[in-house]
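# After the sequence you'll find the predicted model.
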Amino acid sequence: MAAEEEDDVEWVVDTIAGFLRGPAWSIPILEFMEHNCEVFDDEEESKLSYTEIYQEYQALVERLLEDYLKEVGINEEKFQEAFSSPLAKTHTSQAILQTVLAAEDFRLFKKMMVQKNIEMQLQAIRIIKERNGILPECLTEGSDVFSEIEQEEMKILREVLRKSKEEYEIEQERKRTEEDLSETEKQQLKQREDYLKKKRDLLLATKKESKNNVPPLSTDQKEEESPPKEEMSEEKQRLLQKRKMLAEKLKEEVINKR
């Protein structure tokens, strides 16, 4: 029975570990950390904003776990048993476990957010250097340079770094997309061009063949087509005759009156 229970616990651990490594968990957790970490620093004092963000994180973790456990049919008791077992530490990396444990430990949560804030600033600084070739003067005076910048300037700097990082990532993604699609697009355009050329040549050939296959008009056909012109000519002659008769009549009346 103990072996069966151990197998059951191992299955639960493996299932949860797979979920924690997957995008359904990692993406919303990472997005939350990146969006909220900028207010966290390594000072001992805890701010009110920390508590509000921590409560939001707890709610996010609880919702993600509840939805997944409900989906796979694991109850709360089995989850707690599996998560507290030694297997959880051997089957899951400490970094992944940390994101779950942080929902129950504020100090761990704060440490995690401070670390993420530092990582994002370092990434943004590296991006600025890659884009501009040099770093701003305020970032080249040493590790304690931030203590010399006023709080408002620090907030502005962080916002600039964050936007620079976002712009850089968007630009890199655009370049990757262009590189990935360039060869495919070239092939598609070439295929499309070849198709249109074949279509054009076929239409021209069909038109030329159709023109060559039209038989010349015979003498009888030409004579059959000519009557309309003769009828029109006769009609004009009748009109001219009437006009002449009318003119003669008017002329006679004028002469008689004299």
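Noted; the coordinates are in hand.

# C-alpha only now, for contacts and for neighbours.
OK.

# In terms of helices and strands, where is Leu64?
Per DSSP states H and E, Leu64 falls inside helix 48-72.

# cool, and Met245?
Going by DSSP H and E, Met245 is part of helix 227-257.

# So what's the gap between that helix and the chain middle?
82 Å (C-alpha atoms, centre = their mean, to the nearest Å).

# just checking, what packs against that helix?
With contacts taken as 3 or more C-alpha pairs under 8 Å, 6 or more residues apart in numbering; DSSP states H and E, helix 227-257 sits against no other helix or strand.

# still on that earlier bit, flag every buried residue along the helix holding Leu64.
Neighbour-count burial for helix 48-72, counted by 16 or more other C-alpha atoms under 10 Å, picks out Tyr50, Ile53, Tyr54, Tyr57, Gln58, Leu60, Val61, Leu65, Leu69.

# and of those residues, the nearest to Leu189?
Leu60 (46.5 Å; C-alpha to C-alpha).

# quick one, what contacts that closest one?
Neighbouring residues of Leu60 by C-alpha atoms under 8 Å, 6 or more residues apart in numbering: Ile29.

# quick revisit: redo the buried residues of helix 48-72 as a markdown table? Include distance to Lys110.
Listed next are the buried residues of helix 48-72 as a markdown table, based on distance: C-alpha to C-alpha, whole Å:
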| residue | distance to Lys110 |
| --- | --- |
| Tyr50 | 8 |
| Ile53 | 10 |
| Tyr54 | 8 |
| Tyr57 | 11 |
| Gln58 | 13 |
| Leu60 | 16 |
| Val61 | 15 |
| Leu65 | 21 |
| Leu69 | 26 |
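
# Tell me where this protein has helices.
2-21, 23-36, 48-72, 76-83, 86-91, 94-101, 106-132, 151-212, 219-225, 227-257 (DSSP state H).

# Next one for the comparison:
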Amino acid sequence: MSFTPRTAVVTASDSGIGRATAVALAEAGLDVGITWHSDEQGANDTADEVRAHGRRAVVTRLDTSDLESCGDAVDGLIDELGGVDVFVNNAGRGDNAPFLDMTLDQWRSTVATDLDGAFVCLQRAAQKMVDAGNGGRLIAVTSVHETQPRVGSAAYDAAKHGLGGLVKTMAIELGAENITVNAVAPGEISTPMNDAEDVDPHRIERPGLPLRRPGDAREIAAVVAFLASPAASYVTGASWPVDGGMLLMGPHAGSHLTSDDWRRP
């Protein structure tokens, strides 16, 4: 409980879950490093929100599919920020191609972005934490597909399964350094990835979910902020589904489907 975070980096924080997380951590009193891939203005807007809470914001571009440069980008951002107590690996991309139609380039692009790049960035942040000797929090935003597959998402599913396993191994190895490592696994969330950021999720009907609606990015951010806080000091190696009960519905959904529509991505 003596861990008091002051600085955080949130990758892909130009919109969606990343932006909500950066703002939530600023509200908790942390200075925040913000990264963007294609939306620089979105990152600057996030930075403005962080500063509106009286915290410092630092912005840089990060492409997690560029394995030769993404680690250096993380190092530079952390150095400019003055250290890192919390690192949230949120950057990722999806794919939507049936397994038999997926090209090797599609596979490599998704796995590089979602798993290889995550490994590089998390490793760089972890090394900074070890060197500082103050402990830390490493949090990976995965997906419900970390544990359950989806038709048409072979590369995405494989990458998220792999990231979930990486989190668990890191938790074992870094515990002695007082660094906790956890995953947050969103279900369907109203974000740009789902083409729904500007839609109030409370107005969308999802009868197949126990909570009957998609989630709001701020509901993911709230769980990330908890895991980043002193209150989560004894939580490590866990994956936290934030999915409105989606993962509970496997047998129910399977036995109540009335057509083969689910077989098409």
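Arrived safely. This is a predicted model, so every value here is computed, not measured.

# Would you pull the TM-score for this pair?
Overlay of the two chains. TM-score (TM-score structural alignment, normalised by the length of structure 1): 0.20; 93 aligned residues with a C-alpha RMSD of 6.4 Å.

# on that earlier part again, quick one, the helix holding Leu64 of structure 1 and helix 94-101 angle?
Compare the direction of helix 48-72 of structure 1 with that of helix 94-101 by axes from the mean of the first three to the mean of the last three C-alpha atoms, to 10 degrees and you get 100 degrees.

# which parts of the biggest helix by length in structure 2 are buried?
Ranked by number of residues, the top helix in structure 2 under DSSP H is helix 154-174. Buried residues in helix 154-174 of structure 2, defined by neighbour count with 16+ other C-alpha under 10 Å: 154-168, 170-171, 174.

# What's the first helix or strand after it?
Downstream of helix 154-174 of structure 2 (by DSSP H and E), the next one is strand 179-186.

# so what does that following strand touch, helix or strand wise?
Secondary elements touching strand 179-186 of structure 2 (3+ C-alpha pairs under 8 Å, 6+ apart): strand 136-141, helix 154-174, helix 217-227, strand 239-242.

# between the ones you listed, which gets nearest to Arg19 of structure 2?
helix 217-227 (8.5 Å).

# May I see the buried residues of the closest one?
Ala217, Arg218, Glu219, Ile220, Ala221, Val223, Val224, Ala225, Leu227.

# residues of stretch 87-101 of structure 1 that come out buried?
So for stretch 87-101 of structure 1, counting by 16+ other C-alpha under 10 Å, buried means Leu87, Ala88, Thr92, Leu97, Thr99, Val100.

# Columns distance to Met120 of structure 1 on top of those residues, output as JSON lines?
Formatted as JSON lines, these follow (distance: C-alpha to C-alpha, whole Å):
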{"residue": "Leu87", "distance to Met120 of structure 1": "32"}
{"residue": "Ala88", "distance to Met120 of structure 1": "29"}
{"residue": "Thr92", "distance to Met120 of structure 1": "25"}
{"residue": "Leu97", "distance to Met120 of structure 1": "21"}
{"residue": "Thr99", "distance to Met120 of structure 1": "17"}
{"residue": "Val100", "distance to Met120 of structure 1": "21"}
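
# Would you mind listing the two of these that lie farthest apart?
Leu87 and Thr99 (17.3 Å).

# Contact partners for Leu81 of structure 2?
Contacts of Leu81 of structure 2 (C-alpha under 8 Å, 6+ apart): Thr7, Asp31, Val32, Gly33, Val58.

# Please report which of those residues has the highest neighbour count.
Val32 (32 neighbours; other C-alpha atoms under 10 Å).

# Would you confirm that it belongs to a strand?
Yes: assessed by DSSP: H, G, I helix; E, B strand; the rest coil, Val32 of structure 2 belongs to a strand.

# Is it in contact with Glu49, as I believe?
No: counting by C-alpha atoms under 8 Å, Val32 of structure 2 sits too far from Glu49 to count as a contact (10.7 Å).

# what ranges do the strands span in structure 2?
7-10, 31-36, 57-61, 86-89, 136-141, 179-186, 239-242 (DSSP state E).

# can you redo these as TSV with distance to Arg108 of structure 2?
Listed next are the strands of structure 2 as TSV, based on distance: least, C-alpha to C-alpha, whole Å:
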stretch	distance to Arg108 of structure 2
strand 7-10	24
strand 31-36	21
strand 57-61	21
strand 86-89	19
strand 136-141	20
strand 179-186	22
strand 239-242	25
